[in-house]
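>>> Below is the structure, and that's it, no one-letter string:
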């Protein structure tokens, strides 16, 4: 039995204590953050953390992000806290930024995927912060989806994947950002972007200077994943996804050409695009701004999948601001099936 708690109207301390009790008991609670919904457990309870991996079907070497509510908790989780970590936290926490630091002794290797580093963030969501405070535990939480599938931005998405499999789902309505947090590794010099996300790289560099971009961001294979989303297939619906990138008018022409081609083969075709109508079997208008597109990305993949299409054609966008995170997720969802025009 899964308890679903309605908190769409905002944080309710009486209700949040129900979720906090589950966390303290070593059980699993799905909860909203500003980015996507997380599947949470006590980050320092090895058995509880292992339940996350089992529920998601997640490889054990794919590290989890630990969510905190106060900066002082960083000192409990990391063995070193460099000045740049303090600067970034002061500027961007609470917010969609995860920092990677040397692991402290309290953190089990189950949480870090066997690594000597730990990923930490402070979410900008009152329900998430309330759950952490009420449970009096740092909470390890990957996205609350079956491993490899699109991340959840609504509680309904979590219900689809986990109802009857976890103890509690807290429904806080739709998430605001729509893509996961940006992950910056501060154990290297210069710092390195491991995963683009809800905080644009340009804003981070404006505060701490040059940040290198890990090759995995652009799709290069890696043997060692220091952050989620680097090594394994992610964000993919059941339908095949193809990304079409290039000058916008040529992209539109190519998508229309592909719609005709695939429909002639008897396939049902879905399109996710920025504002233009296509004569497909299903269509999702992503909006025009980077913020709208990011917020709608995973919802579009899930809804098009539910519509029963065989193939999803997705417009590419410019890799600036949140566009870098959007294109990182889209290419991964497509298994790097990209057509450039």
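That came through, no problem. Because the structure is a prediction, the values reported are computed rather than measured.
>>> going forward, measure contacts and count neighbours with C-alpha atoms only.
Fine.
>>> List the residues that contact residue 4.
Residue 4 is in contact with 168, 169, 170, 171, counting by CA atoms under 8 Å, 6 or more residues apart in numbering.
>>> And the strands in the stretch 51-200 of the chain, which stretches?
In the stretch 51-200 of the chain, the strands defined using DSSP state E, counting those that start in this stretch lie at 65-67, 97-102, 117-121, 139-140, 168-171, 182-185, 192-195.
>>> Can you get me the centre-to-centre distance for the fourth one and its chain?
Right, strand 139-140. 14 Å (CA atoms, centre = their mean, to the nearest Å).
>>> what's in contact with that strand?
39-43, 49, 64-68, 111, 132.
>>> which of the residues you listed tops the neighbour count?
Of all the contacts of strand 139-140, residue 40 has the most neighbours under the rule other CA atoms under 10 Å, reaching 35 neighbours.
>>> For residue 103, see how far away that one is.
19 Å (CA to CA, to the nearest Å).
>>> picking that back up, let me know which of the strands of the stretch 51-200 of the chain is tucked in deepest.
strand 139-140 (a mean of 28; mean count of other CA atoms under 10 Å).
>>> for residue 255, what are its contacts?
Neighbours of residue 255 in contact, by CA under 8 Å, 6+ apart: 244, 313.
>>> nope, residue 98 is what I meant
Contacts of residue 98 by CA under 8 Å, 6+ apart are 65, 119, 120, 121, 122, 181, 182, 183, 184.
>>> okay, the strands of the stretch 51-200 of the chain in TSV with distance to residue 267 next?
As requested, these are exported to TSV (distance: least, CA to CA, whole Å):
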stretch	distance to residue 267
strand 65-67	39
strand 97-102	40
strand 117-121	42
strand 139-140	41
strand 168-171	36
strand 182-185	36
strand 192-195	34
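>>> put this beside the first:
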């Protein structure tokens, strides 16, 4: 059931459904999320069941504004407040200490919780409408609206193909960012990068005035966070990261008898077989991020057996794309 996300009646209908403890998929600037009332453990349980996701793997809770973070977080450390001021609303998730009585199921039972304020107009309207329900829905737990471990959706049609007509989906068009949010842990007094996204380390460091650390630099356990498993974001076809020379050599060896293969590369490739489906990767990281998941889904829909991807360039602006491709190829 795909509804026009720009319609006030659609937003109101979706908010009522969420307040009743049901699921609604909605667009954000990153990917489409599968939403439920984050304050109701029974509603959140439906997300885990629909996705086939382990219940101890935490979800990200979306809130309408920075002040709403305290509904779920026991404190907002100074570094988190600086990052909220710089990037909320936007594609940044912050890991904060969780209030013991708030969002337990959404947090996977952990003592921390991931919070984000999305920038997409449809998501913002939905969150505001949810906050006005009786009783209010203070935030929406919303992982990507796909089966667990698979390619994230960036259009309403992607969501419908995963869950069918029974799920209400607010259509807000194609997601402009295209990969999930950057995740920064703010529970240890310094910013720690748990998942790269479209925001670069330099942007984050400039906003908070501190060096962004990696978990490997610190002692102690790292908080669990969404989308950080080794294998994730995977299409049905096997993904392999290769340099351009290796891809071309492999295509030459296969000759005219190549199996159904897709190639996603910045470098033009020659193929003698009609079974090779080629798609050019953009030269820029933001453009590649915006189309990445849609391309992987298109390759799956074409029935390819293998997807050969040219390894992204080295550089912090490509870290988010590289992270998603490495996890997609790990399965």
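Nice, thanks for sending it over. Not measured: the values here are computed from a predicted model.
>>> Need the TM-score from the superposition.
Remark: TM-score between the superposed chains equals 0.91 [TM-score structural alignment, normalised by the length of the second structure]; 319 aligned residues with a CA RMSD of 2.0 Å.
>>> that older thread, ok, the contacts of strand 139-140 of the first structure vs residue 175 of the first structure, which is closest?
Nearest to residue 175 of the first structure out of the contacts of strand 139-140 of the first structure is residue 39 (CA to CA; 14.2 Å).
>>> Regarding the counterpart of the closest one in the second structure, which helix or strand does it belong to?
Under the alignment (TM-score structural alignment), residue 39 of the first structure pairs with residue 34 of the second structure. Taking DSSP states H and E as the definition, residue 34 of the second structure sits inside strand 32-37.
>>> Quick check: that strand compared with the first structure, mean distance?
Averaged over the aligned pairs, strand 32-37 of the second structure sits 0.4 Å from the first structure after superposition, using mean CA distance after the TM-score superposition for the first structure.
>>> other SSEs contacting that strand?
The elements that strand 32-37 of the second structure packs onto, with contact taken as 3 or more CA pairs under 8 Å, 6 or more residues apart in numbering; DSSP states H and E, are helix 8-19, strand 24-27, helix 41-51, strand 140-141.
>>> corresponding residues in the first structure for the longest one?
This points to helix 8-19 of the second structure. Using TM-score structural alignment, helix 8-19 of the second structure pairs with 13-24 in the first structure.
>>> which parts of that stretch are buried?
16, 17, 18, 19, 20, 21, 22, 23, 24 (16 or more other CA atoms under 10 Å).
>>> contacting residues for the residue sitting nearest the centre point of the second structure?
Nearest to the mean C-alpha position of the second structure, by CA atoms, centre = their mean, lies residue 180 at 2.8 Å. By CA under 8 Å, 6+ apart, the contact set of residue 180 of the second structure is 30, 31, 91, 197.
>>> give me that answer again for 7 Å
Neighbour list for residue 180 of the second structure: 30, 31, 197 [criterion: CA atoms under 7 Å, 6 or more residues apart in numbering].
>>> Please name the nearest non-neighbouring residue to residue 143 of the second structure.
residue 33 (5.3 Å; CA to CA, 6 or more residues apart in numbering).
>>> Look up how far residue 97 of the second structure lies from the one you found.
23 Å.
>>> Just name the closest of the contacts of residue 4 of the first structure to residue 84 of the first structure, please.
Using CA to CA, the contacts of residue 4 of the first structure come closest to residue 84 of the first structure at residue 170, 33.7 Å.
>>> Let me see the contact set for that closest one.
With CA under 7 Å, 6+ apart, residue 170 of the first structure has these contacts: 4, 5, 6, 7, 30, 31.
>>> if we go to 8 Å?
4, 5, 6, 7, 19, 29, 30, 31, 32, 155.
>>> One more: residue 168 of the first structure?
Residue 168 of the first structure touches 2, 3, 4, 5, 19, 22, 28, 29, 30, counting by CA under 8 Å, 6+ apart.
>>> In three-state terms, label the residue lying farthest from the centre of the second structure for me.
Farthest-out residue of the second structure from its mean C-alpha position, per CA atoms, centre = their mean: residue 256, at 38.0 Å. Three-state call for residue 256 of the second structure (DSSP: H, G, I helix; E, B strand; the rest coil): helix.
>>> how close does it get to residue 283 of the second structure?
29 Å.
>>> From what I see, residue 162 of the second structure and residue 146 are in contact.
Yes: the pair residue 162 of the second structure / residue 146 is scored as a contact, 6.0 Å apart, by CA atoms under 8 Å.
>>> any idea what residue 193 of the first structure aligns with in the second structure?
Looks like residue 193 of the first structure aligns to residue 193 there (TM-score structural alignment).
>>> isn't its match right up against residue 213?
Yes: taking CA under 8 Å as the definition, residue 193 of the second structure is a contact partner of residue 213 at 6.1 Å.
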